[in-house]
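Visitor: this one's structure only:
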């Protein structure tokens, strides 16, 4: 790898530690352990999104394998994961090269996801209006109650809080009953750099911020409860767009050269 080998390998050593951090009370992360290839992909992906690896830079397969004390097989698998996430381009007989991640590309990803979530919220609101005495909102309300509890935990981990917000959005989408929308949402998780954005805390960093975000989410879910599709979509998009803006600001300030 070019002169940036040292910061990349340093990041790899932090992956396992990050996965072993305690999870805040009230959150269950039902996740299988990451494979070695996934750990490498996550670490390198975070470096790319945060601007610590430059667009066009070649990522050395042998150096990563030596540092991680694995064969080249898991490193090649990691490159394929990163290629699927649109973070690297694999050129035959030349290696893996960093693809550009720009402010606009990150904003586009958020905008697509937020539009889908708003659409789902409107659909759920219509379901509520059609069956006002039913239990359409049961799972969504349960997720919201869990978030309320987390908002009052002084030392709640920001990543756990963000994970719970994501669970709320996923539950809204699942509750909409739109299977195609759910499949597209899952594809956006698996085939974009979305997960790399959230390898470091980006939102809800303090207790005050968590409470503020909770109030915004409560307003959105109240709109769904009201059975008003237009308000449900608008209010859901509002708090998701605020998270988008916070992440873009964070990445712009943390990138060594500034996110373009």
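Guide: Arrived safely. Since we're looking at a predicted model, the values are computed, not measured.
Visitor: hey, let's count contacts and neighbours off CA atoms from now on
Guide: Noted.
Visitor: tell me the secondary structure for residue 21?
Guide: Recorded secondary structure, residue 21: coil (DSSP: H, G, I helix; E, B strand; the rest coil).
Visitor: do residue 258 as well
Guide: coil.
Visitor: Residue 224: neighbouring residues, count only.
Guide: Per other C-alpha atoms under 10 Å, the neighbour tally for residue 224 reads 28.
Visitor: What separation do you get for it and residue 209?
Guide: For residue 224, the distance to residue 209 equals 23 Å [C-alpha to C-alpha, to the nearest Å].
Visitor: got the end-to-end distance for stretch 130-149?
Guide: From start residue to end residue, stretch 130-149 stretches across 31 Å - C-alpha to C-alpha.
Visitor: can you pull the buried residues of that stretch?
Guide: Within stretch 130-149, the residues that count as buried by 16 or more other C-alpha atoms under 10 Å are 136, 137, 140, 141, 143, 144, 146, 147, 148.
Visitor: Of the residues you listed, which pair is most distant in space?
Guide: Using C-alpha to C-alpha, the pair of the buried residues of stretch 130-149 lying farthest apart is 136 and 148, separated by 19.9 Å.
Visitor: In the protein, which helix is the longest?
Guide: helix 103-130 (DSSP state H).
Visitor: buried sites along it?
Guide: For helix 103-130, burial by neighbour count (16+ other C-alpha under 10 Å) applies to 103, 106-107, 110-111, 113-129.
Visitor: Equivalent analysis for stretch 62-70, please.
Guide: Applying a neighbour-count criterion of 16+ other C-alpha under 10 Å, one finds 63, 64, 65, 68 buried in stretch 62-70.
Visitor: got the contact list for the last one?
Guide: Think residue 68. Going by C-alpha atoms under 8 Å, 6 or more residues apart in numbering, residue 68 touches 9, 12.
Visitor: Can you tell me the element residue 90 falls in?
Guide: strand 88-91 (DSSP states H and E).
Visitor: got a list of contacts for stretch 112-122?
Guide: If you take C-alpha under 8 Å, 6+ apart as the criterion, stretch 112-122 is touched by 169, 172-173, 176, 178, 181, 185, 188, 224, 228-234, 236-237, 240-241.
Visitor: So how do I select the buried members of those in ChimeraX?
Guide: This is how ChimeraX selects the buried members of the contacts of stretch 112-122, with burial counted by 16+ other C-alpha under 10 Å:
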select :169,172,173,176,181,185,188,224,228,229,230,231,232,233,234,236,237,240,241
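Visitor: out of the contacts of stretch 112-122, which are inside helices?
Guide: Going by DSSP H, the helices hold 169, 172-173, 176, 181, 185, 188, 224, 229-234, 236-237, 240-241 from the contacts of stretch 112-122.
Visitor: Presented hereafter is structure B, for comparison with structure A:
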């Protein structure tokens, strides 16, 4: 079913507002305290200015995440220094920061480039995401309150409706990320959110953001994904922690398999075998 762009944008805005209300409600249920101490302390570390290399690294990372810098694209210091009006030393440090985050890699006799991805990367990243989302789901089934579970169930129902309405892959991806955020919040995990966000940044960069929703690029895939989320939501509402964990792992596994199929179809030959030397 085809939907005009304006209709899709309207649906996305409505859905995101709906999920945002759920997230705000959950946050209000979690705590009533206001974190104002940092604002009241002018010497707080969080109020200090970031370094120039860090600011440049953030600009470059944004370009990578938005697809303006493509995987495998060469990153030459002299051109980047001119573009950002900074020294080559600043660019070198910015690239080193991105290299530590695995967004940039250096090759002998070639220099820095936007990091490539292969099937082993996809397997590993999705396996880690499955473990963390499974843990989050198991905890949410035990720890979330009834109101949170009802709100999550309503969010998944809205996701099902969007998939059935035929929204495009990019729009559906945005919806899924909002639902995942709600689930992670319900887990009440001290480290889960931090670790899942870090790994998701890598996986989404390689598989979702870079290709504008390649994990959900077909109508059938989006419908199957919505069914997977329904299975998870039902298990959470029943407070079946084991079934919730298994459903979350199966959900991520299905996404991984689809992404791998897309990757193999689009590339055919492993990127490791390509020669990027000058």
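Guide: Good, I have the coordinates. Quantities reported herein were computed from a predicted structural model and do not represent experimental measurements.
Visitor: Mind checking how well the two chains overlap by TM-score?
Guide: Overlay of the two chains. TM-score (TM-score structural alignment, normalised by the length of the first structure): 0.69; 221 aligned residues with a C-alpha RMSD of 3.6 Å.
Visitor: one step back: between the buried residues of stretch 62-70 of the first structure, which is nearest residue 83 of the first structure?
Guide: Nearest to residue 83 of the first structure, judged by C-alpha to C-alpha, of the buried residues of stretch 62-70 of the first structure is residue 64 at 16.4 Å.
Visitor: which SSE is the closest one in?
Guide: Of the helices and strands defined by DSSP H and E, residue 64 of the first structure is found in helix 61-68.
Visitor: Which residues does whatever helix or strand comes next after that helix contact?
Guide: Next helix or strand after helix 61-68 of the first structure toward the C-terminus (DSSP H and E): helix 72-84. Residues from elsewhere that reach helix 72-84 of the first structure (C-alpha under 8 Å, 6+ apart): 36-38, 40-41, 45, 61-62, 64-65, 88-90, 96, 190-192.
Visitor: quick one: helix 72-84 of the first structure to helix 61-68, angle?
Guide: Angle of helix 72-84 of the first structure versus helix 61-68, following axes from the mean of the first three to the mean of the last three C-alpha atoms, to 10 degrees, is 110 degrees.
Visitor: Okay, buried residues for helix 72-84 of the first structure please.
Guide: Residues of helix 72-84 of the first structure classed as buried: 72, 74, 75, 76, 77, 78, 79, 80, 81, 82, 83 (neighbour count, 16+ other C-alpha under 10 Å).
Visitor: Likewise for stretch 159-176 of the first structure?
Guide: Neighbour-count burial for stretch 159-176 of the first structure flags 159-165, 167-176 (criterion: 16+ other C-alpha under 10 Å).
Visitor: Report how many residues lie close to the aligned residue in the second structure for residue 158 of the first structure.
Guide: Using TM-score structural alignment, the partner of residue 158 of the first structure in the second structure is residue 169. Residues lying near residue 169 of the second structure (other C-alpha under 10 Å) number 22.
Visitor: contacting residues around residue 169 of the second structure?
Guide: 212, 213, 214, 216, 217, 218, 222.
Visitor: Quick check: strands, which of the residues you listed are part of them?
Guide: Judged by DSSP state E, the subset of these located in strands is empty.
Visitor: Format these as CSV; extra columns: distance to residue 266 of the second structure.
Guide: Conversion of those to CSV gives the following (distance: C-alpha to C-alpha, whole Å):
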residue, distance to residue 266 of the second structure
212, 15
213, 15
214, 11
216, 15
217, 13
218, 15
222, 20
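Visitor: Report the buried members of those residues.
Guide: In terms of neighbour count (16+ other C-alpha under 10 Å), the buried residues within the contacts of residue 169 of the second structure are 212, 213, 214, 216, 217, 222.
Visitor: Tabulate these (a markdown table), appending distance to residue 229 of the second structure.
Guide: Shown next, in a markdown table, are those (distance: C-alpha to C-alpha, whole Å):
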| residue | distance to residue 229 of the second structure |
| --- | --- |
| 212 | 21 |
| 213 | 17 |
| 214 | 18 |
| 216 | 14 |
| 217 | 17 |
| 222 | 11 |
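Visitor: Go through those residues and name the one nearest residue 260 of the second structure.
Guide: The shortest approach to residue 260 of the second structure among those belongs to residue 214, at 10.3 Å (C-alpha to C-alpha).
Visitor: Identify the residue of the first structure aligned to that closest one.
Guide: In the first structure, residue 214 of the second structure lands on residue 202 (TM-score structural alignment).
Visitor: dump the residue contacts of its match.
Guide: Residue 202 of the first structure makes contacts with 158, 159, 246, 247, 250, as judged by C-alpha under 8 Å, 6+ apart.
Visitor: Off-centre distance for stretch 157-177 of the second structure?
Guide: When distances are taken as C-alpha atoms, centre = their mean, to the nearest Å, stretch 157-177 of the second structure is centred 16 Å away from the chain's centroid.
Visitor: got it, and stretch 78-91 of the second structure?
Guide: For stretch 78-91 of the second structure, the distance to the chain centre is 29 Å (C-alpha atoms, centre = their mean).
Visitor: Based on its surroundings, how many neighbours for residue 266 of the second structure?
Guide: Residues within reach of residue 266 of the second structure, counting by other C-alpha under 10 Å, total 9.
Visitor: measure it to residue 213 of the second structure for me?
Guide: 15 Å.
Visitor: before we move on, what about residue 268 of the second structure?
Guide: 20 Å.
Visitor: Same question for residue 206 of the second structure.
Guide: Here the criterion is C-alpha to C-alpha. By it, residue 206 of the second structure lies 11 Å from residue 213 of the second structure.
Visitor: Please apply the same query to residue 188 of the second structure.
Guide: Counting by C-alpha to C-alpha - residue 188 of the second structure and residue 213 of the second structure are separated by 28 Å.
Visitor: before we move on, back to that, could you tell me which of the contacts of residue 169 of the second structure are located in helices?
Guide: residue 222.
Visitor: hmm, back to that, so which bits of the strand holding residue 90 of the first structure are buried?
Guide: 88, 89, 90.
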